[in-house]
Each structure stands twice: as C-alpha cells, then as structure tokens.
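Novice: from the sequence below, what's the structure:
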Amino acid sequence: MAAAGDLFSSPGAGVHAPLAERMRPRTLSEVVGQQHLLGAGKPLRVAFESGRPHSMIFWGPPGVGKTTLARLMADGFDAHFIAISAVLGGVKDIRDAVAAAQVAQGQGRRTILFVDEVHRFNKAQQDAFLPYVESGLFTFIGATTENPSFEVNSALLSRARVYVLQSLSEDELQQLIDRALDIINGEGVAAPDAAVDASSGGKPEEGGAPAGVAALRLDPAAREQLAQWADGDARRVINAMEVVSESALSAGRDLVDSAWLETALSQNLRRFDKGGDAFYDQISALHKSVRGSDPDAALYWLCRMLDGGADARYLSRRIVRMAWEDVGLADPRAIQIANDAAATYERLGSPEGELALGQAVIYLSVAAKSNAGYMAYNQARAFVRQDTSRSVPVHLRNAPTRLMKELGYGHAYRYAHDEPHGYAAGETYLPEGMGKPNWYRPVSRGLEGKIAEKMAFLRQLDEEAAKKGGS
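Specialist: Predicted coordinates:
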C-alpha cells in the first residue's frame, strides 16, 4: 500500500525528476483529453464541483489519466489519498488502507482509496471493500483497462459509477508534445513536486532542459509521426519525448526530423492489449469483416493483430471457426482452406506461415456465405437443453440380440439405399410426438442453393407419400 505522499512525491523531485512527473496536471484545467467527462456540465466536472465525492471506476486504455484524475479528486476534496496496486497488493494492503482511513476519519478528514488495476483482485479481495464503501469510511476509486462488467464483481460495481476514459486524439497528443518541449527547453514555470501518472500534461517546469540543448524542436513530419506512434497513449508520447531529448543532447542536435525520430525510438509497436477489450474488439472487427465480404478490411484487422503481438495460433483457430459459422456449407472449400492455413502456420511458424492465414481470410471474405448450419445447430442445442428425454423410436433401434428382435427393435425399418431416389419417403426419424422442427434452412447462395433444391424435392416426395398413405 502506498499513501498519498509515498506515491505522489519523491525526495529531490524537480528538474532531475522524470519528464512525466514534471508534466503531471495540478488542476482539472491542465488535464489534456477526456473532455466528454471533464467539460462544463459533464459528469466528472459536476462531481468535482459538487463537493460530494462518490465511488467510481475509471475504465480505459493505459496512459489516459486514470491515476491523475483520482489524485486530482483527492486534492479537490482535501481528502487523504491512499493508493493500492492490485498487481502487487493483497488482503494485508486492504487492511492497512482501512486502518489508515480510520485514522484519517478520526482526524475529521475524508479518504479516497484508489485501487489501480482493480480487475487483478479476485472476488474475495474485491468483496473486502464493500462494508467500508457502504459505511462511508472511504470513497472507492478503481482503475481498470478491462471491461468492468466482466472483471469487477457485481456487488462492488453496483456501488460505483463507471466512467469510460478514451485514448487521446492526435491533436491532444500534439498539445503534450508542446508542453514537453517547453519543459525540456526550460521555458516553463516552476511547479511543486508530484508523481507520475504520465497521462495528461500539466504546466511546464523551469529548468527541465539538459544543459547544452538549445531550443529543441521537432519538425512537422516528426511531430505527426510521434503522435501517431503514441497511438492515443499520453504516457507513451511523454516518455518518447524524454528519450528523444536525451538522444538529441548526446548527438548535439536541436532539430528532430522523422529519420532521427525513428532512430531514437528504434521501433513502432502499436498498443495491443492481448487479453483485454482492444483484443476482443479487434477480433470482432476481423470476424465481421469476413462476414461482411470485405477482404481488405479482413486483411487490415488480421495484420493489426499480428503487428500488435496477437498469438497467430489463436487467430488460426478463430479463422477455422469463421469458416464453419459464416461460410458453412455454402462453400465447403472455405473450411478446408481454413484448416490448411492453420496447418501451414503450424509447419512454418511466423512470419512465413502468416501468409497462409492472410489468404485464408481473403477466401473466407469472398466465399458465398451461409449461417444456416450455425443457426440450426444453436436451435437444436437450445431445444434439447430444455426438452424432456425422448425415447428412440423402436424401428430405429439396433437389434443385435434375439430378445431385442422379439421386442420389435428395428422392425419395419426401411433401408434408404433400397428406396427410389435413395430416400425412404414418408419415413420419420424423430422421436414419437415430436413435430419436424425445420431447424436447417439452407440459403440460396453457393452450394447451399443446390442443397435447398434437393431438400425441396425430398419434401415433395414426403407429401406424395403422405397422400398415398391417406388414400
């Protein structure tokens, strides 16, 4: 557990502190981004101005200001601030936080308890907060990159409001670049020590520039490239500015262009959350692009996920699933190609095997589509789940013994191969008393168009057999 002073200040912080620490906002007006929550009349602005803090959960990607907003709320309400990291913390830290909050309460002060990565706590640990939230001992603020609907237990979720934080736009990242340059070049105003949530920018601090670097500048192309490289993450752009400024100092440069920026940053990896919402949003986009018959979009999302570090084996499994779910029997070749692509990747690995996955999503995208088999399967499963255990009709039962034959097992069964058209017209294969559900309804596209024609022909034979039976 870390109290406010432990987390948000450090001895000797100042010109030698990390750039992100010197850029931390001191007031709401200095926060860059999240104007859908902080603008005039918006929910968080109203909460700040009301003077009545409430428990809340900040949900958003890394580097968008979750810790900063919690800290500003504590400052705004003159509350004792306690921070716990769910990655490193446990029940003992929760107990320590409760004890510290009780001391603060005895001194007439409110407490705000901030739990970073709250989704990392298990249900029992999350439940431990409930009695103290209900009693008002502290105001609970959780931060998570995961969907709280799935990762925060319902009891705690019902006692907190969820605020969705957004990635910063390129314009907002450009504002942070300007503020960072002001600090690096020593043009800012001194600010008190504070800690890093490297999320949004505060006023620049005097004396931030390393000696010997005069008026560091980024040319327009480099600024745009850096903002794109940050991919909406303020922490990333601020840390990158620190790396770039140190590299420029070492090389005696005062102008950073695109080539130098690429050299300083070494690589351009996009933010990719391998287990969180970004992951599932992107796999959803890939699946819907295939279903929507857009091969370019399908390739884009596949390459985005591969570029971001997604497990190609996972993607190959999802591609096979797409073939069965959205192409189905309209084009059975799609299923074969998807399986072959998965096998090819297993043999070649990355990056060679990724080409097979790419061509598989192209084929699935342009193939005839049908979800008739998928829908029929789901309807059959749902029916069986809620239905009684119906007996197998006697004429369909196997009769390997004399007793079974005497009981009529298999009696009057019609062998389809001996029937006209290879079909026992009028025969029933469902349990007695169960009407024909017609779950499978083939579409008119691709091979299923031919299947639909055959099924229509077989129905006609059944109707003719029924008429003969009736007469």
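Novice: for the rest of this, base every contact and every neighbour count on C-alpha atoms.
Specialist: Fine.
Novice: what segments of the stretch 101-250 of the chain are helices?
Specialist: Remark: helices assigned in the stretch 101-250 of the chain by DSSP state H, counting those that start in this stretch are 123-127, 130-135, 148-151, 154-157, 170-184, 220-230, 234-251.
Novice: now do the third one: everything it contacts.
Specialist: When contacts are taken as C-alpha atoms under 8 Å, 6 or more residues apart in numbering, the neighbours of helix 148-151 outside the stretch itself are 59, 119, 157.
Novice: could you dump the helices of the stretch 101-250 of the chain to TSV with distance to residue 319 and mean neighbour count?
Specialist: Formatted as TSV, the helices of the stretch 101-250 of the chain follow (distance: least, C-alpha to C-alpha, whole Å; neighbours: other C-alpha atoms under 10 Å):
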stretch	distance to residue 319	mean neighbour count
helix 123-127	34	15
helix 130-135	43	13
helix 148-151	25	14
helix 154-157	33	16
helix 170-184	33	22
helix 220-230	29	19
helix 234-251	32	20
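Novice: how about the contacts made by the residue sitting nearest the centre point of the chain?
Specialist: Nearest to the geometric centre of the chain sits residue 277, at 0.9 Å (C-alpha atoms, centre = their mean). Residue 277 sits next to 145-147 when contact means C-alpha under 8 Å, 6+ apart.
Novice: quick one: closest of the helices of the stretch 101-250 of the chain to residue 366.
Specialist: Closest approach to residue 366 among those is made by helix 220-230 (31.8 Å; C-alpha to C-alpha).
Novice: so which of the contacts of helix 148-151 is the closest to residue 88?
Specialist: Using C-alpha to C-alpha, residue 119 comes nearest to residue 88 of the contacts of helix 148-151, at 12.4 Å.
Novice: my read: the closest one touches residue 157, true?
Specialist: No. With contact defined as C-alpha atoms under 8 Å, residue 119 does not reach residue 157; the gap is 11.4 Å.
Novice: will you turn the helices of the stretch 101-250 of the chain into TSV that also has distance to residue 114?
Specialist: Listed next are the helices of the stretch 101-250 of the chain as TSV, based on distance: least, C-alpha to C-alpha, whole Å:
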stretch	distance to residue 114
helix 123-127	13
helix 130-135	12
helix 148-151	16
helix 154-157	14
helix 170-184	25
helix 220-230	26
helix 234-251	19
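Novice: and this one, please, so the two structures can be compared:
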Amino acid sequence: MDMFQQAHQEDAAPLAWRMRPRTLDDYLGQPSLVGPGKPLRRMVEAGQLRSMILWGPPGVGKTTLADILAHASQSRLEHLSAVMAGVKDIREVVERARAAQGQGQTTVLFLDEIHRLNKSQQDALLPHVESGLLTLIGATTENPSFEVNSALLSRARVHVLKALDDDALIQVMRRALSDTQRGLGQRNIQVDDEVLATLARAAAGDARRALGLLETACDFTVPSSAPQGPGERLEAGVLDDVIGHTASAFDKQGDAYYDLLSAIHKSVRSSRPDAALLYMARFIQGGGDPLDVVRRLAAIASEDVGNADPRCLPLVMSAWDAYLRLGDYEGQRAIAHAAIHLAVAPKSNAIDQAWKKAQAFVASQPRLEVPTYLRNAPTKLMASLGHGDGYRYAHNEPNGYPAGSQHDCWPEELPVQAFYQPSDYGQEERFKRIMDWRAQLDRTADGNSD
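Specialist: The predicted model follows:
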C-alpha cells in the first residue's frame, strides 16, 4: 500500500503525514530540482525515471519526493531502510521486482539512510541496479561521496535538497490551515503571519517539524469569530510552551558537525570574533562537545596565529584546563575568552608553512645525517670519533649567539634552506628583526659585511 492509498485510510494520522504532497505541483521547495524545466520535472514529464540519491537534511521531503516520482512513472514502489533491512530483504525485493517485470511493470526501490548500507547489502543490490531491474532512489542526510560505495554511486545521480526557507515553511503551514480534506481547514483557524514566522524559525528548515509544531499549537486555540463565520484563533502567547527548547541537535558523525567546526576555524582565521562566537554557540547548543572547540582553537593558535602572538597557545591551553576545572557552564566562557583573543590577534601562518617546507625537504633527503659536531658523545668511543668536536656553546658566545655560517647546525652536504619566514605582524615582526640582526652577525663573522 503506497502513500496515496494510505492517505484515505489514516484520517487520524499526524498532520505532517496527511499533508504530504502527492504531485510535483503540490511539492514546495527545491525549485532547482522540480521547477519548470528542471531535472526531476523533466524526468517525470519524459516518463523515464533514473537511479538517484537524494541528499539533504531531515524534513525537506526526500521520502515524499521518491513517492511522487515513483507514482508519476507508474512504477511499483518498494521501501527499505539500510539500517533495518538485511540481504534477505533485498533479495525478496529483487524477486518481487522480477515477477513484476514479467508483467511489464517497473520497480523503484526507495532505500532510506543509504549511507548506512553495509558491504553485503551493496553486493546484493548493485547488479540489479546495474541491470535496470531496480531503479534506486536513495535518501541520505550525509555526504554520499564519503559514505556510499563508489560503484553504487557511479550508477546514481546525486541531487542535493536544501532546507526549506521560512517563506516556504509558512506556505506549507498556510496550506495545512486551509485544506479542508487533509488539513485543518474545517476548523477555520485564524493565525497571524508573525505566529507562523515564529513557528517557521523554530522548525529550522524542516517541513515535518513545522507541521508538527503547528498541529500542537492548534491544540491551544481559543474560540473566535471571523468574517467567514465562527472559528478559532491561535495566539502568539502559547508558542513558548509549544516550541520549548528549539535547538536542533545534529549527528556528531555528520556533515553539520564538521561544517560548524570549519566555520569556527575560518571565522577565527578571518579575525571575525562575533562570527566565531555565533558558530561556537550553535555547535554547543546542538550537542557538540566544547572540548572539540578548544582542540580546534589549539590548532589555530599555531596554524593561523603562530608567533604573531605567542601568547595564544598558552592561553588556549589555560582555557582547556579552566574548562576541566570549572565545569561546563563557567568553562564555556573560558573557551569563548580564548576564541575572542585568537580572532582579534594578528595572524601569521609562517609556522605552518615552515613546518610543511621542512617535512617536504626531509622527505626528499633520505640520506640526511646529523653533522659530527652536533652529535652526542656519552662514551669515550663516540668522543674518539669526533662527536661534539667544534660545537660552540651559545651561552659562552657574545650576544648568546655562535655567529658564522660554519656553525649554522646544517648538514654540510645540503644547501641551507630558509623554512621559517616571519611575517610583519605582531610579535613576529620583532622575531624578523632579531633574525635579520643575527644574519648580519653571520655575514660579519664570515668576513662579508655586505
């Protein structure tokens, strides 16, 4: 039984279920996919359904779209969940598809949470998608390029669905309020735009959640008279109790988790403290571990600030320690303290660049050896081999620096490389002046004062 048969039998079903669109013309959102002349619209009009993966956040209509596409193509629709179904279930679908094919009917397999497909499921499914026995429509909230088998991915086009904007969610709710057959239209409920806008914001792009909130809110309407006759009115005052804590959590292994950490990092790097705080608050409010934030800040301290402000790394480590000592509530302020300092601090990636250059150079020099005068000499044998001979103890030298290129600690057989190039920002500008002064001492010691 598909959704179009069930809709007539489940009058008591939740509003979100009853209001699921049945045609592309009823489907709201995703104009880049279902609008006039767009890929899925053209597919339906041509009557040729191709295997695809629908990638998008919860509540944007992935399952509904699959139902609509299958119905429009006059295909049988099979539903499976990659979490619940096993190889046996896939084989049973294949057998039913073969039987239907013998009667001239095509089969569409809607595979929910396709990113959780295991290897045995993939092996059982792949040849039948490849042969065309099954037209696959997969749904996922995760990036399929990371999560879906490459062989399967190559046989299905990925379509990206976006979270619905507030205007689309308001339109979804208005439609539910006016629909007398499947929605709430018979109750003649009056709702101001501001009330629906509040519900839309709380739904955060999720049409299913928006309709769920609306349905709950409409349990608290008051009698009202209107030009259309007696009815009900939904007041803004009930929304606080209906919405409650609206923070939407995210899968800690999913894209949103890493996207938020990326946004924090890039905001700090771009010296935007307010943006950094915004994404930090969203990350923590959505269930992210504050320690994941402070770990990222520790990386930023060396990668993006470095010696332009050497105080940043110890400040982050202190914030880390403060969080562990103070607990979550007060500790979050210590992390925010560090994040603001890093964002405002002068920036330099000179350390990051120097380290990458050093790694690349060493990789190209597999026979690199330590100069004899730098080697350790803990035994008489090692001393007799000249280990440590000629080493100049810096603290015994003028200015605490053993000047001269012959004491640059570099292997004699290799050309000297300048990995670290300090910037002109913050404390690093002072480092640059110190390094330039020492280079001049080297030139003087070598008899070249130019």
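Novice: the second structure: which residue goes with the residue nearest to the centre of the first structure?
Specialist: By TM-score structural alignment, residue 277 of the first structure lines up with residue 255 in the second structure.
Novice: and the gap between that match and residue 285 of the second structure?
Specialist: Per C-alpha to C-alpha, to the nearest Å, residue 255 of the second structure is found 16 Å from residue 285 of the second structure.
Novice: in the particular helix or strand that has residue 428 of the second structure in it, which residues are buried?
Specialist: For residue 428 of the second structure, the host element (DSSP states H and E) is helix 426-445. Along helix 426-445 of the second structure, these residues count as buried under the neighbour rule (16 or more other C-alpha atoms under 10 Å): 426-428, 430-432, 438, 440-442.
Novice: then stretch 281-296 of the second structure?
Specialist: 281, 283-286, 288, 290-291, 293-294, 296.
Novice: can you check stretch 340-353 of the first structure too?
Specialist: Buried residues in stretch 340-353 of the first structure (16+ other C-alpha under 10 Å): 340-345, 353.
Novice: for the stretch 301-450 of the second structure, what spans make up the helices?
Specialist: 312-326, 328-344, 350-363, 380-384, 426-445.
Novice: quick one, which of the ones you listed is nearest to residue 229 of the second structure?
Specialist: The closest of these to residue 229 of the second structure is helix 328-344. By C-alpha to C-alpha, the value is 52.1 Å.
Novice: so that closest one matches what in the first structure?
Specialist: Under TM-score structural alignment, the match for helix 328-344 of the second structure is residues 350-366.
Novice: let me know the helix or strand that residue 253 of the second structure is in.
Specialist: Per DSSP H and E: nothing holds residue 253 of the second structure, as it lies in no helix or strand.
Novice: next, format the helices of the stretch 301-450 of the second structure as TSV and append distance to residue 373 of the second structure.
Specialist: Shown next, in TSV, are the helices of the stretch 301-450 of the second structure (distance: least, C-alpha to C-alpha, whole Å):
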stretch	distance to residue 373 of the second structure
helix 312-326	33
helix 328-344	41
helix 350-363	20
helix 380-384	10
helix 426-445	18
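Novice: between those, which one is closest to residue 85 of the second structure.
Specialist: Comparison of the helices of the stretch 301-450 of the second structure against residue 85 of the second structure by C-alpha to C-alpha identifies helix 328-344 as nearest, at 40.0 Å.
Novice: and the angle for the closest one with helix 312-326?
Specialist: Angle of helix 328-344 of the second structure versus helix 312-326, following axes from the mean of the first three to the mean of the last three C-alpha atoms, to 10 degrees, is 170 degrees.
Novice: show me the contacts for residue 240 of the first structure.
Specialist: Neighbouring residues of residue 240 of the first structure by C-alpha under 8 Å, 6+ apart: residue 265.
Novice: try 10 Å
Specialist: By C-alpha atoms under 10 Å, 6 or more residues apart in numbering, the contact set of residue 240 of the first structure is 19, 177, 226, 229-230, 234, 246, 261, 264-265.
Novice: and for residue 331 of the first structure?
Specialist: So residue 331 of the first structure contacts 323-324, 364, 367-370, 445-448 (C-alpha under 10 Å, 6+ apart).
Novice: residue in the second structure matching it?
Specialist: In the second structure, residue 331 of the first structure lands on residue 309 (TM-score structural alignment).
Novice: same check on residue 301 of the first structure?
Specialist: Here residue 301 of the first structure is matched to residue 279 in the second structure, going by TM-score structural alignment.
Novice: over to residue 54 of the first structure?
Specialist: Here residue 54 of the first structure is matched to residue 50 in the second structure, going by TM-score structural alignment.
Novice: please report how far its match lies from residue 132 of the second structure.
Specialist: Taking C-alpha to C-alpha, one finds residue 50 of the second structure at 9 Å from residue 132 of the second structure.
Novice: residue 424 of the second structure too?
Specialist: The gap separating residue 424 of the second structure from residue 132 of the second structure is 62 Å, by C-alpha to C-alpha.
Novice: could you do residue 35 of the second structure as well?
Specialist: 27 Å.
Novice: would you say residue 4 of the second structure is within a helix?
Specialist: Yes. Assessed by DSSP: H, G, I helix; E, B strand; the rest coil, residue 4 of the second structure belongs to a helix.
Novice: burial measure for it, as a count.
Specialist: Neighbours of residue 4 of the second structure under the rule other C-alpha atoms under 10 Å: 14.
Novice: then residue 229 of the second structure?
Specialist: 9.
Novice: and the residue lying closest to residue 123 of the first structure once chain neighbours are set aside, what does it touch?
Specialist: Spatially, and ignoring its direct neighbours in sequence, residue 123 of the first structure is nearest to residue 153 (6.3 Å; C-alpha to C-alpha, 6 or more residues apart in numbering). Contact partners of residue 153 of the first structure, counting by C-alpha under 10 Å, 6+ apart, are 119, 121-124, 126-127.
Novice: same check on residue 129 of the second structure?
Specialist: By C-alpha under 10 Å, 6+ apart, the residues touching residue 129 of the second structure are 51, 94, 108-109, 135-136, 152, 155-156.
Novice: now with 7 Å?
Specialist: Shown in contact with residue 129 of the second structure (C-alpha atoms under 7 Å, 6 or more residues apart in numbering): 135-136.
Novice: from residue 247 of the first structure, how far off is residue 444 of the first structure?
Specialist: To residue 247 of the first structure, residue 444 of the first structure is 63 Å away according to C-alpha to C-alpha.
Novice: my bad, residue 294 of the first structure
Specialist: Distance from residue 294 of the first structure to residue 247 of the first structure, by C-alpha to C-alpha: 43 Å.
Novice: measure the residue opposite residue 437 of the second structure in the first structure once aligned to residue 426 of the first structure for me?
Specialist: Matched by TM-score structural alignment, residue 437 of the second structure corresponds to residue 457 in the first structure. Residue 457 of the first structure sits at a distance of 13 Å from residue 426 of the first structure (criterion: C-alpha to C-alpha).
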